[in-house]
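Enquirer: predicted model and sequence below, questions to follow.
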Amino acid sequence: MTTLRLPPSGWPLLLLCGVFLLSGLVGHDPWKLDDATHLGVAYEFAVHGDWLRPRIGHDPWFATPPLYHWLAALLGRLGSGWLAFADAARLATALCAALLLWGIGRAARALQDEADSRWGAPLLLLGTLGLLTPIHDAQPAILLLAAQALFILGLLRLPAARARAALVLALGLAAALLSAGTLALCLMLPLAATCLFLPAWRSRACLPFLFLGLVAGLVLAAFWPLLLARQAPDLLPLLWKAEQLRLTPRLNGDAALDHLELLGWASWPLLPLAGWSLWVNRRQLATPGLLLPLVGTGAALVSVVLWEAPRPLQHLPIYVPLTLLAVSGIARLRRGAANAFDWFGMMTFTLVGGLIWLGGISMVTGEPARVARNFLKAEPGFVGQFRLLPLLAAAALTGLWLWSLLRLPRSPWRSVTHWVAGMTLTWGLLACLWMPWIDYGKTYRPVALSLARALDGSTECVGARNLGDGQKASLRYFIGLAPSQKPDCPWLLTQSTERKEAAPEGWRLVWTGHRPGDKLEKLRLYRRG
């Protein structure tokens, strides 16, 4: 009987990670909100130039620094001959995720000095529920996580390989600042400060390289704002305002409770495993292997609760140190707990996989009729079509899942491996069987093309009111429309949630549009006079 060593390593782990990361990453339009917004910024860099000034259309955009968007723009241009720009640019997320998995694996090995930790940490991180959607979008936060992993790896390797570790530390700090802004310092500096209290890092041989790495990282990150100040000094107040907004505390009682509730499910299964790891190692909390991940988790949690809204995306910085804290607890799980986790994962994902198959079949065949009606009710006008290659891919994924249920050997890591395989099955089946339906509901392509027909090619001077970043980016991407700030444009495009809206004085309504399943968001086009 063919078995697999657990945790999987080498080619089996690469295959599992590759399928997980690439499933659903390509083959669809820019999606509403974050995906469309970040692809829109990258599109401006790639198509319209001016690589120092991030923008959407004509509007400056400083919600996050531009390192991820530079990478996405480069990939979009390089892959333009064989992929749509959005698909090629979205591969930046896969590259950042691959760097994240490599970095956290090496960091776990440096912390635990066990081969299982090197392979198990990436596996454990991939299984985190809150990471499932962001890691398949155009998302700078994945670059921040990779930067966190590099920074921690650099810190851990400083006593043994000072110069190389300082370089890795500097690159991690610079990448964090250029993907998340000054808020990244709240994640990184507490870890560096903790090292000052540990003998191996406080030595005369190590300490200068620690400071050298920190200073080099700050200098590297400063190049972009300095060049921006030289080329466009008028944009510096906008950049400073964006940084101030990021550092404005958002803490209140209700938000704190929302954060705790969100952490409970989004960090599954990391949080209970980290708690178990702390318990079984409670007499060794002062050792670097536990102290550094514990400080990193605390710093990330405080930063998120103080300065971020309670959204799953904002909790991502917690997962890197929490993974390093949790990984040491896997091998010491009680057999009953490990078996319960294993059975829960196997039953849950088998059931979820069956439901996804049922939904995919109903969208194409119309049977069962009740299920098909529910899909049509959510996205009116959608027509499912039979697609052979995605069907074969879905069947292959299902076969591999069934193989894993029967052939994985007993091991403390079997429950985690089953969990990640189940997550891969779920996302892979959604990408194969539900992607057309999801894309139909989340893209602005039909709305943009309908708007272009109403404008009759006149997209040069269109004013806008209340358009979101994702909407502006989508209109720019699909029809080349960039809302103008000129006061005398003959067209005005507005967005509101009202079913009926009185036309502004001096304007007449010529077009309305919205995405099929969105009953709140209404776009209206007015013409002057």
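Expert: Nice, thanks for sending it over. Numbering: from 1, shown residues only.
Enquirer: going forward, measure contacts between C-alpha atoms and count neighbours the same way
Expert: Noted.
Enquirer: measure Leu273 to Gly289 for me?
Expert: 15 Å (C-alpha to C-alpha, to the nearest Å).
Enquirer: nope, Gly154 is what I was after
Expert: Gly154 sits 14 Å away from Gly289, going by C-alpha to C-alpha.
Enquirer: put this next to the first one:
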Amino acid sequence: MSPTSPALVSQDAVRRLARSVLMLVCTVYVLAGFVGRDAWRNDDVVAVAHMGEIARGHSSWLQLTLAGMPTEHPGLLPYWLGAASLKLLTPVVPPDMAARLPFMVLLVLALACTWYGSYYLARARAAQPVPFAFGGEAKPKDYARALADGGLLALIACLGLAKLGHEATPAVAQLALAALLFLGYCIRPYRPWQGTLAVSTGVLGLTLCGAPEVALMLGIGGAVLEWRQAHAAQGDDMRLQDPKGLWLIAACSLASGFVAHAGGLWQSPTYPFVLAEVQWNGYLQMLVWFMWPAWPISAWALWSWRRQLWNWNSNRHLAWPLYCVVIICLASLRFDNADTTLLLALPPLAALAAFSLVTMNRQMAALMDWFAVLFFSVCGIIIWVVWVAMHTGVPAAPAANVARLLPDYVPRVVWWELVLALAVSGAWCALVRWRSGRHRTAIWKTLVLPAGGATLCWLLLATLWMPLLDFAQSYRGLALQVQRSIPDGQCVQAIGLDRHEIAALRWYGQVKLAGPWQLESCPWLLVQAVGEDNRTETHVDLTQWRQSAVISHFVVYRDSVVLYQRR
């Protein structure tokens, strides 16, 4: 036990958060955003379309293509999971939902790994609270459970998890497998072979998901940290000395490198580490909101435990999550998809944030509570005001803004969504009232309002605003318009279309798109329109074609396409 531990925690402070409440929050958070919508533009619809191509037999399982174009993302495993789910469940489950089900399970896996990772880190000898002179300090298992509850709440509260965590994209698979790898090293001192299996699976899975750099750095770096910590281990932590497990992890890491090389999974860096000033400003701004509120809480934890940071060998509860966060943040600087890379840092960051709960003073806790109440209450009120304005025209300004941005949108009330939104709003009011009462003992109380507020706003968006967002982000309408304009079975040559438009045409319209080399054999031509006058800029001789239709997205008019028929 560390004699300089800053944790002074009584048994009364580690009372358990009700399992039913915690499970309900997690269930609502996972379902909201996955259910009741189409695949949205950009990465979401592109990923789902790739899964559909595999399931329908139009693409190889090893060489992914979409209308003849190779995938931009090097990972294979996420598409395999979605395609397998489509093949198994499509007759029973709607295709959109069938493609998302594996990613819902992966998000649940990420949440579970964060809880158990925080639990086993808190079980470490150096993480235990200082014993009281006359007893009454927190029991180790109860202490670990309370910190694990706090770690899970910190993850749910992270703003960056909301949108990216609810898409059927490789980012969600990477998040789950990175969390599994993180958990593996957390549990190895107590369950050596289960931990070894989790780490090995995480390394191989991350590699197949298109993140071999992060997989190798975390896999090998964690092994080095554990090997160094083995020399300082005492008591139960002597199980750190498990050379067979470390050798197996090293072998899996080496095998992952070969798999990445053979499969072309290595990504070339987009940016050097020395970024321009504009890039740094954008990156730091994204970092602040994406990891909020876990990053300031984690900073408080590092400051409170700063004396233990100097001795990494005996403080794995700090060393391992901090190492993960630093490595992932550095990796995010090298590629243009920094947000999807930073997503992998949220589980270890949340686990690190949990250790601030045992040292946070009342002033800091009160500041966080008031900020959470004000921020999320204002966000919730805005969501409700805009929804009321859409349906009644009052207030006039929000109603006019919606009409200007979405002129073709017709508001509709989905009663079960309205009832659910009212229920969650009432639950938020009850939670604020509960937190304002005299509930000062439970150490996880500080993260209840941030997690509850994030769940509130995300659920309100997924209910009240879901028809609006689905209308704006879905390309189902454009794809079906194109499908109705073309006789069945006839091929279309697409020129200049964005990848998400092609994906929507294949996924929703099942339009037979031809490759560039098949122009002469196709009776139809689809060209991206430019400008408000829908002019076309293409190298194709349009004198051989006659314009058949101009088809526009309901909202994004720059995504208009012009359909031509061969003369």
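Expert: Looks like it arrived, so ask away. In this text the structure is predicted, and so the values were computed from the model without any measurement.
Enquirer: any idea what the TM-score comes out to?
Expert: The TM-score (TM-score structural alignment, normalised by the length of the first structure) is 0.89; 511 aligned residues with a C-alpha RMSD of 2.6 Å.
Enquirer: okay, Gly154 and Gly289 of the first structure: which has more neighbours?
Expert: The neighbour count for Gly154 of the first structure versus Gly289, taken as other C-alpha atoms under 10 Å, is higher for Gly154 (30 against 21).
Enquirer: in a strand, that one, correct?
Expert: No. Read with DSSP: H, G, I helix; E, B strand; the rest coil, Gly154 of the first structure is helix and lies in no strand.
Enquirer: is it in contact with Ala163, as I believe?
Expert: No. In this structure Gly154 of the first structure lies outside contact range of Ala163 using C-alpha atoms under 8 Å: 9.7 Å.
Enquirer: measure stretch 153-164 of the second structure end to end?
Expert: By C-alpha to C-alpha, one end of stretch 153-164 of the second structure lies 18 Å from the other end.
Enquirer: equivalent analysis for stretch 265-285 of the first structure, please.
Expert: Using C-alpha to C-alpha, the end-to-end distance of stretch 265-285 of the first structure comes to 25 Å.
Enquirer: pull out the buried positions in it.
Expert: By neighbour count on 16 or more other C-alpha atoms under 10 Å, the buried set for stretch 265-285 of the first structure is Ala266, Ser267, Trp268, Pro269, Leu270, Leu271, Leu273, Ala274, Trp276, Ser277, Leu278.
Enquirer: what's in contact with it?
Expert: 124-125, 127-131, 264, 290-291, 312, 319, 322-323, 325-330, 332-333 (C-alpha atoms under 8 Å, 6 or more residues apart in numbering).
Enquirer: where is the longest helix in the second structure?
Expert: helix 362-392 (DSSP state H).
Enquirer: that one maps to which residues in the first structure?
Expert: Mapped onto the first structure using TM-score structural alignment, helix 362-392 of the second structure spans residues 335-365.
Enquirer: hey, where'd the strands end up in the second structure?
Expert: 65-66, 69-70, 492-495, 513-514, 524-530, 535-536, 545-551, 561-566 (DSSP state E).
Enquirer: how close does the fifth one sit to the first structure?
Expert: By mean C-alpha distance after the TM-score superposition for the first structure, the fitted strand 524-530 of the second structure averages 2.9 Å away from its aligned residues in the first structure.
Enquirer: quick one: that strand to chain centroid distance?
Expert: Relative to its chain's centre, strand 524-530 of the second structure lies at 34 Å (C-alpha atoms, centre = their mean, to the nearest Å).
Enquirer: how far away is the residue nearest to the spatial centre of the second structure from Leu177 of the second structure?
Expert: Geometric centre of the second structure, nearest residue: Gly165, 2.6 Å, by C-alpha atoms, centre = their mean. Counting by C-alpha to C-alpha, the separation of Gly165 of the second structure from Leu177 of the second structure is 13 Å.
Enquirer: how about Leu81 of the second structure?
Expert: In terms of C-alpha to C-alpha, Leu81 of the second structure sits 13 Å off from Leu177 of the second structure.
Enquirer: compare the two (neighbour count), which wins?
Expert: Leu177 (28 against 17).
Enquirer: just give me the match in the first structure for the more buried one.
Expert: Using TM-score structural alignment, the equivalent of Leu177 of the second structure in the first structure is Ala147.
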